[in-house]
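**Student:** pasted the sequence and its predicted model underneath.
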Amino acid sequence: MSTTERRGDPAVLSWLPIVVMAVVAAMDLTAGPQAGFLPLVSLGPAFAGLIGTWRRTVLIGCAALLLCAGLGVYDGLFDTRRGYTAMASVAGVTLAGALAASTRMRREAELASVRSIAEVAQRVLQRPVPRRVGRLQVAASYTSAVAESRIGGDLYEVVVSPYGVRVIVGDVQGKGLAAVETAALVLGVFREAAHDEPGLTAIAARLERTVARDAGGEKFVTAVLAEIHTDEEYVAFLNCGHPAPMIIRADHSVDFPLPPAYALPLGMGTLGGDPPRPYRADFSPGEQLLLCTDGVTEARDAEGAFYPLEERAGLLDVPDADAALEALRTDIVRYARGPQDDAAMLLLRYRRE
């Protein structure tokens, strides 16, 4: 459903007060003064205050007063209190509508300012990933479960390091500003560690210490780290309680590389358990790697069935990576009848020569 369909056509809404006053005038002229339709002229400025500016509301109110005066004279209502009561009603509604419109306009301006700040914060927190890295083509997608929101607790990043192309996709437990702050912290540490640390295990250890120190055991982050080596045609993974990555092979078969042992999410290392261990999977020219958060894998339809990601992998068989990822995102939203949770996706294609 488009924005215009949800909010109504602005051109149609702008004419609504005038149409309402015309209908009331026609009813008054047809039914006569005894029907008592004249006070309904105040509906014009009332609707104007809901959908227009305060200046337009005042103009509509002035027109309503003139119309009310004309009808009152025509009906002979100013010989009694009815005409003056109707005029007072229109004037009062006009004043209230103008005040309401002024308050609404001020709040809309504040909301626009907040959205602008949120967009800047999103660009700082979730920088655009490089579209091409050597023989890799990269595309990213982020869908927020909160209407009009552009930032959340899901995260992704691609870093070109001396040790290969390193990637992270993660999901911070919880919602709101606290989750955004933790996501920003994780991304900052990953961007630095990806250049400094020779192995994924060392990167995960730094992330674990950072999340544990920052969250104090009250928050955790599921994440999958990847290190892609196109020269040797393999990808190394390290999974910390995150959904498995998906590799679409050149023959269109689908593979979900699983870790040798499941590790706890970042920030929960003090609870014990096996530490995360890296593992490898073949990654050859013509193949695709999709990393995503549980907003994708746990999306449910009306009957509660999970999104069949493996069955819908064919949606990614589109020449342009961004268009392919958008097709998958649209299908997920349609399947779940709207976003149920934040969903981040990162698609990496190993291009042939």
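**Tutor:** In hand now; what should we look at?
**Student:** hey, let's count contacts and neighbours off CA atoms from now on
**Tutor:** Noted.
**Student:** ranges for the helices of this protein?
**Tutor:** Taking DSSP state H as the test, the helices found in the chain are 3-7, 10-31, 43-51, 54-75, 81-125, 176-196, 200-215, 294-297, 321-335.
**Student:** got another one to weigh against that:
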Amino acid sequence: MEPTADGSRRFLSVLPFGMMGVVTAVDLLAGPGVGYLPLLSLGPAFASLSCGVRRTAAVGALAVALCAMLGLYDQTLGTRANSLTFASIGGVIAAGMLAAGLRERNERELADVRTVAEVAQRVLLRPMPRKVGPVQAAVRYVSAAAHARIGGDLYEVVLTPNGVRVIVGDVQGKGLDAVETAAVVLGAFREAAYDEPELNGVAGRIETALTRHLTSEQFVTAILVEIQPDESATLLNQGHPSPLLLHRAGPVEAVDPPEPAPPLGLSGLVDAPVPARSLKLEPGDRMLLYTDGVVEARDQDGAFYPLADRAERLLAADDPEAALDALVRDLTRFRGAPLDDDAAMLLLQWRASADRGAHRLS
């Protein structure tokens, strides 16, 4: 993508001079009988698309100089038509300088917004540690919003006295409202994960926080995972896509919930607590948690991305980071265009037995 953008910028930078060169050549070849001089205003007009105010003014000055020389060559200098040509070029120069100034101001404001977004990213979606207790973790986030790195998808991994606790979620909607809701969920999770002895308690704390924040029609799908040093894992799925469990020897397994449960924000619709799913892990097992932007990505023919069929790529590399990079590249090739929705992928690996005693955050 970058070479294409650089090529476009270079093209726009030389376009004003190319246009004025063509107009000059055509006027010289056509002779004094045909008036092409007003077309010299294309130079400053195109300059305003990519150049600053000073450069646009310099291109405009060149256009005026060319107009004077060609007017002298055509023997029209000082005539009423030639004076109108100078006036029209001057008007285009003034408009171009104004447009260039406004564009530069907007670009500075956009740069400031991107800087704020970078800070928000570090606060909301903190850098993921590669090792959390007995777990290795890798994460990738692809935002559907142009030039944005955060959106409505969320994730977090923390080491607590109750084990390694994980959340992956997807906020209904997009834009700044979705980011704000994601911040509420993550803030509640980071606090409750250390205090609550059970995952249902963590989910209840998040539900309480969302009740104060969301409207009655909004919700957040999420999955919470707790991994203990004794090789057991507990999953609480609240309306979220089922994770995939990948064994070193064996098929890819979808970890479906015992029964469907409403998303966070809608848990008040049911009285019974959300049932949890327990399973055993073997050293080297990997679990992929993801948001629906992954499985809802379509190719040019409208087919959905077959994640379950492609997930075996996650076992091809020893390093979870490299394995997840391979899956992201495959998703990008399959889609063939920017994603329509945010997509987050979190890959967890239960470390080998020699590492089980390392329960510190590294």
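**Tutor:** Received it, and whenever you're ready, just let me know what you need. The model shown is predicted, which means the values in this text are computed figures rather than measured ones.
**Student:** what's the TM-score for these two chains?
**Tutor:** TM-score of the superposed chains, computed with TM-score structural alignment, normalised by the length of the first structure, equals 0.94; 351 aligned residues with a CA RMSD of 1.7 Å.
**Student:** if we can go back for a sec, so which of the helices of the first structure comes closest to Gln288 of the first structure?
**Tutor:** Closest to Gln288 of the first structure of the helices of the first structure is helix 321-335 (CA to CA; 9.7 Å).
**Student:** just how off-centre is that closest one within its chain?
**Tutor:** 14 Å (CA atoms, centre = their mean, to the nearest Å).
**Student:** and what of stretch 230-243 of the second structure?
**Tutor:** Distance, centroid of stretch 230-243 of the second structure to centroid of chain: 26 Å (CA atoms, centre = their mean).
**Student:** over to stretch 270-278 of the first structure?
**Tutor:** Distance of stretch 270-278 of the first structure from the chain centroid (CA atoms, centre = their mean) equals 33 Å.
**Student:** one step back: adding distance to Pro265 of the first structure and mean neighbour count, write the helices of the first structure out as JSON lines.
**Tutor:** Below are the helices of the first structure laid out as JSON lines (distance: least, CA to CA, whole Å; neighbours: other CA atoms under 10 Å):
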{"stretch": "helix 3-7", "distance to Pro265 of the first structure": "38", "mean neighbour count": "8"}
{"stretch": "helix 10-31", "distance to Pro265 of the first structure": "48", "mean neighbour count": "16"}
{"stretch": "helix 43-51", "distance to Pro265 of the first structure": "49", "mean neighbour count": "25"}
{"stretch": "helix 54-75", "distance to Pro265 of the first structure": "53", "mean neighbour count": "19"}
{"stretch": "helix 81-125", "distance to Pro265 of the first structure": "21", "mean neighbour count": "17"}
{"stretch": "helix 176-196", "distance to Pro265 of the first structure": "13", "mean neighbour count": "18"}
{"stretch": "helix 200-215", "distance to Pro265 of the first structure": "8", "mean neighbour count": "19"}
{"stretch": "helix 294-297", "distance to Pro265 of the first structure": "13", "mean neighbour count": "21"}
{"stretch": "helix 321-335", "distance to Pro265 of the first structure": "25", "mean neighbour count": "18"}
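**Student:** for the residue sitting nearest the centre point of the first structure, which non-adjacent residue is closest in space?
**Tutor:** Nearest to the mean C-alpha position of the first structure, by CA atoms, centre = their mean, lies Ser144 at 3.3 Å. Counting by CA to CA, 6 or more residues apart in numbering, Ser144 of the first structure lies nearest to Asp342, which is 4.5 Å off, once chain neighbours are set aside.
**Student:** quick one: neighbours of that neighbour, just the number.
**Tutor:** Neighbours of Asp342 of the first structure under the rule other CA atoms under 10 Å: 22.
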